[in-house]
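[1] can you look at this prediction? I've put the sequence above it.
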Amino acid sequence: MFRVRKCQNTFIYLLDNINTLFVDECKNCSIITGPVQTSLFVRNCTNCKILASCQQYRVRDCNSVTTFLACTSDPIIESSSELKFAPYQFSYPELKGQFAAAGLNVFNCMWSSVHDFSPNGDGSLNFSYLPHSEKVSDFFLLPQEAVEQHCVPTGDSDPDASSTAAVAVQDLVNLKISFDETCSIVPKTAGSLELAPIEDPMSVLVAVFHHPEVEDNAMALIRQIVKTGKAFLVRTRSAILRPEDIRQIFGDVTHASHAKLGPVIFLLFCGAEGEVCQLCTDSVREVVRAKAIQPQTLLHVTDNPVAAKRQFQMFVCLCDAQQYHT
């Protein structure tokens, strides 16, 4: 367990695995964390910015807190106001291993499914979502930037303490931290079709069945599609399901047999009608060819928008039911 308490006007970087994290009574702080294996609690905080990944995210008695979040369950808020949420965009060399050690799946991110336990009686919301175009770098400073812009020599009378602090700061500065969404270990998602920055979006589903380097190949596919600017990633989900579950979704014996191989990753994209279907189909073919994926049916595209949304929702429901019964 780790606790951050009563900090003001502070830049905090906790770039390691944490079991449970409490952030209490902080004001005007910028907090960036490594993966939190269980829960991240934010309580009685004002005007703070948080970049975090965790299993559960809970905010209580807070005002004006902006969170760039990767969370494997629905974020929960209570007795709070003026909260803002956005998708996680972050990377550094050790982060992938830390996610694995924390048991967090980068494709199970529910950042936008906020549940308010104390809604306003007039129907107004205590939270909102930042526009999809917002970047982490507009809200947070890299360690080097924080040192250059805000650190002032203290004249500490203890040279050993000053030396230790200087080494710690330099170690932090030397980390190859990036806020670039194209490098983020967690793929950036719009959260829902309603939040996607496009009018009347058309949905396309891509299912990536288990095979060697499946996560790397799924990320390569996402980047190839998104970099065109013609499509957005709406949501992602990953789970191990039974063959009969996959057959229920697709009505296909071949895909059902693939379920025996391991976890399947579902990617829901959206874009303009007439563009997004062909883009996703062509991108899947290119990744299959470039990565020599066999059989080719390990990557599947549903380009009917109604079927794509239905199949993704069926997958989510089956995942939730599985989680409930385990």
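    Received, thanks.
[2] when you work out contacts or count neighbours from here on, use the C-alpha atoms and nothing else.
    OK.
[3] helix, strand or coil: sort out residue 147 for me.
    helix (DSSP: H, G, I helix; E, B strand; the rest coil).
[4] share the number of residues neighbouring it, please.
    15 (other Cα atoms under 10 Å).
[5] how near is it to residue 82?
    Using Cα to Cα, to the nearest Å, we find residue 147 at a distance of 29 Å from residue 82.
[6] cool, and residue 195?
    18 Å.
[7] again with residue 217
    For residue 217, the distance to residue 82 - Cα to Cα - is 38 Å.
[8] between these two, which one's more packed in?
    Between residue 217 and residue 82, counted using other Cα under 10 Å, the more crowded position is residue 217 (19 against 15).
[9] contacts for stretch 315-326, please.
    Under the contact criterion Cα atoms under 8 Å, 6 or more residues apart in numbering, stretch 315-326 has outside partners 237, 239, 241, 245, 249.
[10] buried sites along it?
    For stretch 315-326, a neighbour-count test (16 or more other Cα atoms under 10 Å) marks 315-316, 318-319 as buried.
[11] scan the protein for its longest helix.
    helix 305-325 (DSSP state H).
[12] off-centre distance for that one?
    19 Å (Cα atoms, centre = their mean, to the nearest Å).
[13] what sits against residue 125?
    So residue 125 contacts residue 119 (Cα under 8 Å, 6+ apart).
[14] element containing it?
    Following DSSP states H and E, there is no helix or strand that holds residue 125.
[15] try this one next to it:
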Amino acid sequence: MGCNISYLFSRDDCTGKDLTIGNGINSGSSKPQGYSWDQKRSEQDVSMFTIDGLENGEEGRLPGTVNGQQFQIKNCKNSSIYIFDWSNTITIDDCTNCKIFIGPVKGALFVRDCADSTLVSLCGQFRTRDCKNMDIFLHVNTQPIIESSSKLRIGCLQFCYDSLPEHMKLAALSPWQNVWWKVHDFTPPDEGKNWSKLSSIFKVKDCLPKPQLDRLKVLHTSSEQVDSVIPLTTGPSKSNDNSSEASLVAIFYNEKQSELGRECMKKMETVPGVNLVRTALLKVRKADSERHFPDWKDKVETGAVLCLQLGGIGAQTVASEFATAERNYVWISKNDPNKDIQALFGLAEMALGF
């Protein structure tokens, strides 16, 4: 929004002639004056940013076609929809029995009055209202919010397509900041819950079919864990929060930080029963490091710290072996892992405003 100021008369600095600005017409010519914002608006095809009334069909957008604009999906039934691009905000309204993929959304993804559908998405914020019976695979950098919704099953997104890492950077989304499991329900029931975690046996590939349109099939996509840009996390639970087999791995800022995080994950995957519970990428203040992690005080000022919580039998062994190989940049919890985990992710939640 802003102020709209109209000047009735101005003067051409080159000719000295008066120009009539209020009606956009030069007093010396009958030709209307053009404005850059009008030209930009007229050049955009509004239909490129809306999918409305699709039934029993398939539709989608390729990289470069949305390019950070707002997008709407509404009134669709029995259809598959794919947005392989980044956007500013997206609204999905009144869709039933649909399978929808949404690429990185810089701001909020709003889902309203939808039912019996599958949604796979990456976004900065996630909101539902009046939705029911949905499977949702999510990567979200802030706390998901649901309202007046029921029978929602939410899990960790696993997906990749050409240009996804680039689109995530444009949308300012970090692959290491995914709190899909920390759902806040504005309208909780008296008994039970309106949402549940999707079991690990449910995979994106089982719920979201690959595109069949020729113009969409040219894009390489994968929902396999090994290809996913997003780390697979289980989310905290009573079992892994209280487990004696837990470890916190901290990787201090360096040019190989993200690469080292993925190397730790690969090592973890070689040990059955060890899971990646959650991750965080956060800037730790020196005062907080001195209070909770004295060993960090000389390292936190260089940049954000990447933290991984490992859980399950063998977690401490995996962390110890990884830290030994990368001792210059890696710290692991030793004496009281659960205390360190609570302290670190408490700082992470404060940073996110929980």
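    Happy to help now that I have it. Since this is a predicted model, take the numbers as computed values, not measurements.
[16] got a TM-score for the pair?
    Laid over one another, the chains give 0.82 as their TM-score (TM-score structural alignment, normalised by the length of structure 1), with 285 aligned residues with a Cα RMSD of 2.0 Å.
[17] mind jotting down where the strands sit in the stretch 201-350 of structure 2?
    Assigned strands in the stretch 201-350 of structure 2, in chain order: 221-222, 246-251, 275-282, 305-311, 330-332 (criterion: DSSP state E, counting those that start in this stretch).
[18] make a markdown table out of those strands and add mean neighbour count and distance to residue 43 of structure 2.
    Converted to a markdown table, those look like this (neighbours: other Cα atoms under 10 Å; distance: least, Cα to Cα, whole Å):
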| stretch | mean neighbour count | distance to residue 43 of structure 2 |
| --- | --- | --- |
| strand 221-222 | 17 | 31 |
| strand 246-251 | 26 | 47 |
| strand 275-282 | 23 | 40 |
| strand 305-311 | 26 | 43 |
| strand 330-332 | 22 | 51 |
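[19] JSON lines for the ones you listed, including distance to residue 36 of structure 2?
    Putting the strands of the stretch 201-350 of structure 2 into JSON lines (distance: least, Cα to Cα, whole Å) gives the following:
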{"stretch": "strand 221-222", "distance to residue 36 of structure 2": "38"}
{"stretch": "strand 246-251", "distance to residue 36 of structure 2": "48"}
{"stretch": "strand 275-282", "distance to residue 36 of structure 2": "40"}
{"stretch": "strand 305-311", "distance to residue 36 of structure 2": "44"}
{"stretch": "strand 330-332", "distance to residue 36 of structure 2": "52"}
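[20] among these, which is nearest residue 147 of structure 2?
    With Cα to Cα as the measure, strand 275-282 is the member of those nearest residue 147 of structure 2 (24.8 Å).
[21] that closest one vs strand 246-251, what angle?
    40 degrees (axes from the mean of the first three to the mean of the last three Cα atoms, to 10 degrees).
[22] outside of stretch 125-137 of structure 2, which residues touch it?
    By Cα under 8 Å, 6+ apart, stretch 125-137 of structure 2 touches 107-121, 140-158, 198, 204.
[23] in helices, which of those appear?
    Using DSSP H, those in helices are residue 204.
[24] show me what residue 289 of structure 2 lines up with in structure 1.
    The equivalent of residue 289 of structure 2 in structure 1 is residue 246 (alignment by TM-score structural alignment).
[25] which residue lines up with residue 153 of structure 2 in structure 1?
    Using TM-score structural alignment, residue 153 of structure 2 pairs with residue 84 in structure 1.
[26] ok, how many other residues are close to that match?
    17.
[27] and it, how close does it get to residue 66 of structure 1?
    5 Å.
[28] kindly report the same for residue 312 of structure 1.
    Residue 312 of structure 1 sits 29 Å away from residue 66 of structure 1, going by Cα to Cα.
[29] ok, now residue 317 of structure 1?
    Distance from residue 317 of structure 1 to residue 66 of structure 1, by Cα to Cα: 29 Å.
[30] re earlier: dump the buried residues of stretch 315-326 of structure 1 into a markdown table; add distance to residue 93 of structure 1 as well.
    Below are the buried residues of stretch 315-326 of structure 1 laid out as a markdown table (distance: Cα to Cα, whole Å):
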| residue | distance to residue 93 of structure 1 |
| --- | --- |
| 315 | 32 |
| 316 | 31 |
| 318 | 34 |
| 319 | 30 |
